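> quick one: sequence and predicted model below, then my questions.
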Amino acid sequence: MFEFAKQPVKLVKVSTPMENHGQELKLGVVLTIVGVFPNTILKAFGAGLLESLFRKPTEEERADLATDPDTLCMLRHPRMSPFSWDYETDGNQVTIDHGLGGDSDIKLVDVKVKSVEITPLEGAMCSIQWNINCHPDQKDVGALAAKQKQDIAMELNGPAPQSAEDLFNKAA
């Protein structure tokens, strides 16, 4: 599951579409986020993804690196362009640092993570762009819009396990 502790990311875009909820219209917010993560985050998107994009360094390459020789830190396909990944989850929680911490943080609940785009980077890193669809309090919409095109500190937590199977699969 794609989740992370407080991490610097960039809030690229804030969109505010009106959504139909039966006969009523409800303000929705779509946040486009991009962040750079260690390539091990790719395990959250599927088994084998990390290994298909990165490889161990050769003996010759290892001389130039100060990493563990078993680390998957070399790009398998250096010319690879960013690619979309079919990943979507509901029920996530997001906390965005609003400057003073604690009660001033913007907390978004029951958000949907979708539209994931992955870019493998040299040095055992990857850039991930994704959308967050949510329905924040109206007072938070302006604060989110004001943070557009800025670096922010964000935490993303996946949905709480709904069954014992979910709990044990998350721990695996």
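All right, it came through fine. Numbers count the residues shown, from 1 in each chain.
> can we go C-alpha only for contacts and neighbour counts from here?
OK.
> strands of the chain, start to end?
4-15, 18-21, 24-27, 29-38, 54-55, 74-75, 83-85, 89-96, 106-121, 125-134, 150-157 (DSSP state E).
> so who does the residue nearest to residue 149 when sequence neighbours are not counted touch?
Using CA to CA, 6 or more residues apart in numbering and skipping residues adjacent in sequence, the residue nearest residue 149 is residue 12, 4.7 Å away. By CA atoms under 8 Å, 6 or more residues apart in numbering, the contact list for residue 12 reads 31, 32, 33, 34, 148, 149, 150.
> next one for the comparison:
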Amino acid sequence: MFELAQAVKLASVNPRAEIHGEDRVPAFDLKIEAFCPNDLLIPFHPELRTTLYKKAEDPDLVEQLDGEALTALRFPKMGAIKWDVELTGYKVEVDYGLGGDSNIMLGEVKIDGFKISPQNGGSVGLSFRIICHPESEDVGRLCEFIQRDIDIKVIPPEPTTLGELFGEQKAA
């Protein structure tokens, strides 16, 4: 399952309305941009990382220490790719700087719009959209972070099957 706990850039906050039955409910799209180690690609598909990366032909000292490091781009002229998946039931915690109760908790979010940008050296640029319904008092706090780096935790839903409980993952 997709998980993330690191500093990211909150690129934009887009307010809009969703129709739930006959009611209009405020909704917000949070555009997230991050640079992550390429092993973050494994939950998307077990072979995605090995498809995009290979061992360096002339490894530097750090890469020599980890003989299995996949740090060179297999297709250096390939640009970003879209990954068409929609993740539901996730929670997102945004660190507001004081920790604990001051953090913004977003429950039952939907995550989609993944864009994967392989980078030489073993990192990957990742952007995605979080669709959420924050509390009124959190909207302004989220808007304060537009175009700034923030610390977030993307928390997957609890496992619902024994397979999920013991690590059998569905590709994201």
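Looks like it came in fine. Note that the structure is a prediction, hence the values are computed from the model and not measured.
> quick one, what contacts residue 111 of the first structure?
Per CA under 8 Å, 6+ apart, neighbours of residue 111 of the first structure: 90, 91, 92, 93, 94, 132, 133, 134, 135.
> give me the aligned partner of the first one over in the second structure.
For residue 90 of the first structure, the aligned position in the second structure is occupied by residue 88, per TM-score structural alignment.
> how much does the lengthiest helix in the second structure stray from the first structure?
Of all the segments of type helix in the second structure, defined by DSSP state H, the longest one is helix 136-144. Following the fit onto the first structure, the mean deviation recorded for helix 136-144 of the second structure is 0.9 Å by mean CA distance after the TM-score superposition for the first structure.
> in the first structure, which residues correspond to that helix?
The aligned range for helix 136-144 of the second structure is 138-146, by TM-score structural alignment.
> give the buried residues for the matching stretch.
By neighbour count with 16 or more other CA atoms under 10 Å, stretch 138-146 of the first structure contains the buried residues 141, 144, 145.
> with adjacent residues omitted, what lies nearest to the last one?
Nearest residue to residue 145 of the first structure in three dimensions, chain neighbours excluded: residue 14, at 5.8 Å (CA to CA, 6+ apart).
> ok, now how distant is the one you found from residue 131 of the first structure?
10 Å (CA to CA, to the nearest Å).
> do residue 56 of the first structure as well
Taking CA to CA, one finds residue 56 of the first structure at 31 Å from residue 131 of the first structure.
> more neighbours, those two?
residue 131 (23 against 17; other CA atoms under 10 Å).
> just give me the match in the first structure for residue 123 of the second structure.
In the first structure, residue 123 of the second structure lands on residue 125 (TM-score structural alignment).
> could you pull up the contacting residues of its match?
36, 37, 38, 39, 73.
> conserved subset of the residues you listed in the second structure?
Mapped onto the second structure and checked by both residues aligned by TM-score structural alignment, their matches' CA atoms under 8 Å, the contacts of residue 125 of the first structure keep the contacts 36, 37, 38, 39, 73.
> buried subset of these?
36, 37, 39, 73.
> which residues touch the second one?
Right, residue 37 of the first structure. When contacts are taken as CA under 8 Å, 6+ apart, residue 37 of the first structure is in contact with 125, 126, 127, 128.
> once you drop chain neighbours, what's closest to the second one?
Nearest in space to residue 126 of the first structure, with sequence neighbours left out and distances taken as CA to CA, 6+ apart, is residue 120 at 4.4 Å.
> I'd say that neighbour and residue 83 touch.
No. Between residue 120 of the first structure and residue 83 there is no contact under CA atoms under 8 Å: 9.3 Å.
> which one of these two has more residues nearby?
residue 120 (28 against 12).
> residue contacts, the more buried one?
Residue 120 of the first structure neighbours (CA under 8 Å, 6+ apart): 39, 53, 75, 80, 82, 126, 127.
> same deal with residue 147 of the first structure?
Taking CA under 8 Å, 6+ apart as the definition, contacts of residue 147 of the first structure comprise residue 11.
> could you do residue 83 of the first structure as well?
Per CA under 8 Å, 6+ apart, neighbours of residue 83 of the first structure: 117, 118, 119.
> next: residue 15 of the first structure.
Residue 15 of the first structure neighbours (CA under 8 Å, 6+ apart): 29, 30, 31.
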